[in-house]
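Visitor: Here's a sequence, model it:
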Amino acid sequence: MALYGARTKDSAGVVTLDTTVTTVRSAYTTRVTGRGSTVDQYFAIPQIKASSFVVVTPVNPGGELPAAWWTTGQLQLRRPSTGTFNVTILEYNGLPDKVALYGLRTRNGSSFTQIDNANRVLTLARNGAFTMGFLGPGSAVLDRTVTFSSPITTVDQPFVFLNLDSPGMVYKFTMRGSAGNWTGFSLSWWPGVSNTQKFVVSWVAGVFGSSGSAGDYALRLRDETGAQIFVTTDNLILMNGFPSNDRFVRSGSDLADPQYYWTSYRMPWTSSAQDYFLANSVIGGPFFDGSSSYDNPVGFIGTDRSFLQAYSAANSQTYGSANNGRTLFAARLMRPI
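Guide: Below is the predicted model of the structure:
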């Protein structure tokens, strides 16, 4: 079978980039600011194409995160108030751009690879794992704060992806640090489904930048300023699965406790235990319903990885909607850590 594309290997013969089997999606980032008390607000963003997937995250870590939907050229936010939000536009088939003059673009059937000066790829910056949940009678890990081995110095927040090795639900994700000095993140266990869960959270933090060194075996790409935009010693974080605009829909059994009514939402997942979900955009901030803010736990309630489970709190059953407007995608590393 004929193959068309580019392949690089390191000194040990490990493939570091293979455009014939690996689809790399590009990204464009911008920001929008809410215009006040209007419930549904719309923002013209011409970079959103028919093939785009949009991720919305709070600029202020842990701040309220509105529901988000989009159509070609337009972003919709529900109750953004006057908050400012990061908007990352990821492309399924690349983003040709008049200013994309430096980089690499290949196509092999449905596999499209684009890395250039206008559209950056997501690369691994830090990673780790920790245990949460019920450890035994009178002992549980409810909250964890992770400190990176060294701060991540990008202006934009890193994308932090989580994976659980067994059933568990997490929420209250908050980045630590500030622009140019991201020091880690915090996370909490939500025992609303089961207070006897114990699970390992594996995490990876990615940035839209390049920090690897070329060494003797590598392909390196630079932009018009001479800055490195990619080197094949970088480990790419790949979007594995391309959810549509409204995949998180009401499904499963709702839960009630003395304080809140928890509406159940689910979205189709990849059925693979290798895939991580994006914490920043699904549990990176609470919903705001016009008067109160409510948490949004997410995770897996059993061994079935064909769906990702989420809940949204409200004062009563009447507040559940058709979909919850949280935007995320499945991701995995191009090569093992």
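Visitor: drop to CA atoms for contacts and neighbour counts, all remaining ones
Guide: Will do.
Visitor: Just to check, P80 is in contact with F43?
Guide: No - look at P80 against F43 with C-alpha atoms under 8 Å: they stay out of range, at 11.5 Å.
Visitor: Out of the two, name the residue with the larger neighbour count.
Guide: P80 (27 against 14; other C-alpha atoms under 10 Å).
Visitor: if I look at the more buried one, how far off is V39?
Guide: 8 Å (C-alpha to C-alpha, to the nearest Å).
Visitor: May I see the buried residues of the lengthiest strand in the chain?
Guide: Secondary structure of the chain per DSSP state E: the longest strand is strand 123-136. Using 16 or more other C-alpha atoms under 10 Å as the test for burial, strand 123-136 gives T123, L124, A125, R126, N127, T131, M132, G133, F134.
Visitor: I have a second one here; can you model it like the first so I can compare?
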Amino acid sequence: MDLYGLRTRDASSVVTLDTSVTPIRSLKMLQVVGNGTFEQNISIPEIQAQSFVVVDALTDRGANTYSPAAWYSPGTLKLRQPGTATWQVMILSQGGEPFASSGSYGIRTRNNNIATQIDSINNTLSIRYSGAFNLLVAGGGGAPDIVGDVYNAWPAPITTYERPLIFLNGTDYMMVGNFRVIGSPGNWTGFTVSNRAHPNHGSIWTQPMRIKWFCASYQADTSPIGQYGVSVKDANSNRLFASTMNIALLNNQPTANAFVTAGAPITGTGYYASSQQMAWTGNWADYVLANALFSVTNVVQTTQPYRVNFGGFLPGNRGTLQMYCENFDGINAVLANGRTTFAARPMRPI
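Guide: This next block holds a predicted model:
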């Protein structure tokens, strides 16, 4: 099989960029404004059949930071209860769409059916920060295990207008919620997430959840690039991309793009959490995007306007992404269906 594209290595012969195996997703970012209706349809021609769309908040509302439920089809984005806020819309390509006409500075490669484009419009999603933490329910463990919420502060803020994307992966069981990114446009400083382990999931719920994470952004890395690889600049010599960046691989995706009502709900006196599931990749190396999935849902017409979404992976299972949504009266439970998410992993170990 003939290969067409680009491959670079560093001084240690480690591959830093390979367009034969890594589709660098083209990206378009824009803002949309809610019109206050229950459901709002927005025409966005750039959404194509192979696109991923993520709708994210631009403001930090504390514990009530939410992203609206979103559905999309070619050319159209549907938001449920967007209010009158401004929302960030990110359109990511799977690499099969035609090249976009977006300027004279950058890289275009075609490798069989993979189209890679890097320029000032089609930015690359690269990993800026990463780490790991342990979450534990009250009454067990000790340092460095964390009971309740965890806050990860970054060494320096992410200065993009849009929120950076946070990806999570558990070594096994992972059940988290109340997610939010801390900061504001141009000054994102960290993220927080809470432990939502539950006894319905077996004895493992009392054990530490060992969770890895990385923060991916479209902010170009300005650190020295050395003598090996490739660097892309725009007409004003601003760096758009360098192969020293650790790219977030986006080429291993679940076959489904929606949740269905399945699995046992979590119930109790005055408590109900509906259960939804979506087929996942089956690969333990894949992280899940947390931004719009594990934040709360806004239901403005009820006495419980903000409802917690929580979920992750059940013990020993990477074939299913498990989600719950709290609704204390158990009536008209909100579903996770339509919440936008996708899988990613680092190109190089972190």
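Visitor: which one among the buried residues of strand 123-136 of the first structure gets closest to Q228 of the first structure?
Guide: T123 (12.8 Å; C-alpha to C-alpha).
Visitor: Can you tell me what that closest one aligns to in the second structure?
Guide: In the second structure, the residue matched to T123 of the first structure (TM-score structural alignment) is S126.
Visitor: ok, its match - contacts?
Guide: Contacts for S126 of the second structure (C-alpha atoms under 8 Å, 6 or more residues apart in numbering) come out as A216, S217, Y218, M245, N246, I247, A248.
Visitor: repeat that with 10 Å
Guide: 24, 165, 214-221, 241-249, 346-347 (C-alpha atoms under 10 Å, 6 or more residues apart in numbering).
Visitor: So what touches whichever helix or strand V32 of the second structure is part of?
Guide: Assigned by DSSP states H and E, V32 of the second structure belongs to strand 27-33. Contacts with strand 27-33 of the second structure, where a contact means C-alpha under 10 Å, 6+ apart, come from 40, 42, 44, 46-47, 51-56, 58, 82-94, 117-125, 162, 218.
Visitor: what do you get if the cut-off is 7 Å, keeping everything else the same?
Guide: 84-93, 121-123 (C-alpha atoms under 7 Å, 6 or more residues apart in numbering).
Visitor: So which bits of stretch 156-166 of the second structure are buried?
Guide: Buried, per 16+ other C-alpha under 10 Å, within stretch 156-166 of the second structure: I158, T159, T160, E162, R163, P164, L165, I166.
Visitor: was I right about the fourth one contacting L58?
Guide: Yes - E162 of the second structure lies in contact with L58 (C-alpha atoms under 7 Å); the separation is 6.4 Å.
Visitor: before we move on, the earlier item: with distance to G290 of the first structure added, can I get the buried residues of strand 123-136 of the first structure in JSON lines?
Guide: Converted to JSON lines, the buried residues of strand 123-136 of the first structure look like this (distance: C-alpha to C-alpha, whole Å):
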{"residue": "T123", "distance to G290 of the first structure": "37"}
{"residue": "L124", "distance to G290 of the first structure": "37"}
{"residue": "A125", "distance to G290 of the first structure": "37"}
{"residue": "R126", "distance to G290 of the first structure": "37"}
{"residue": "N127", "distance to G290 of the first structure": "37"}
{"residue": "T131", "distance to G290 of the first structure": "35"}
{"residue": "M132", "distance to G290 of the first structure": "33"}
{"residue": "G133", "distance to G290 of the first structure": "32"}
{"residue": "F134", "distance to G290 of the first structure": "35"}
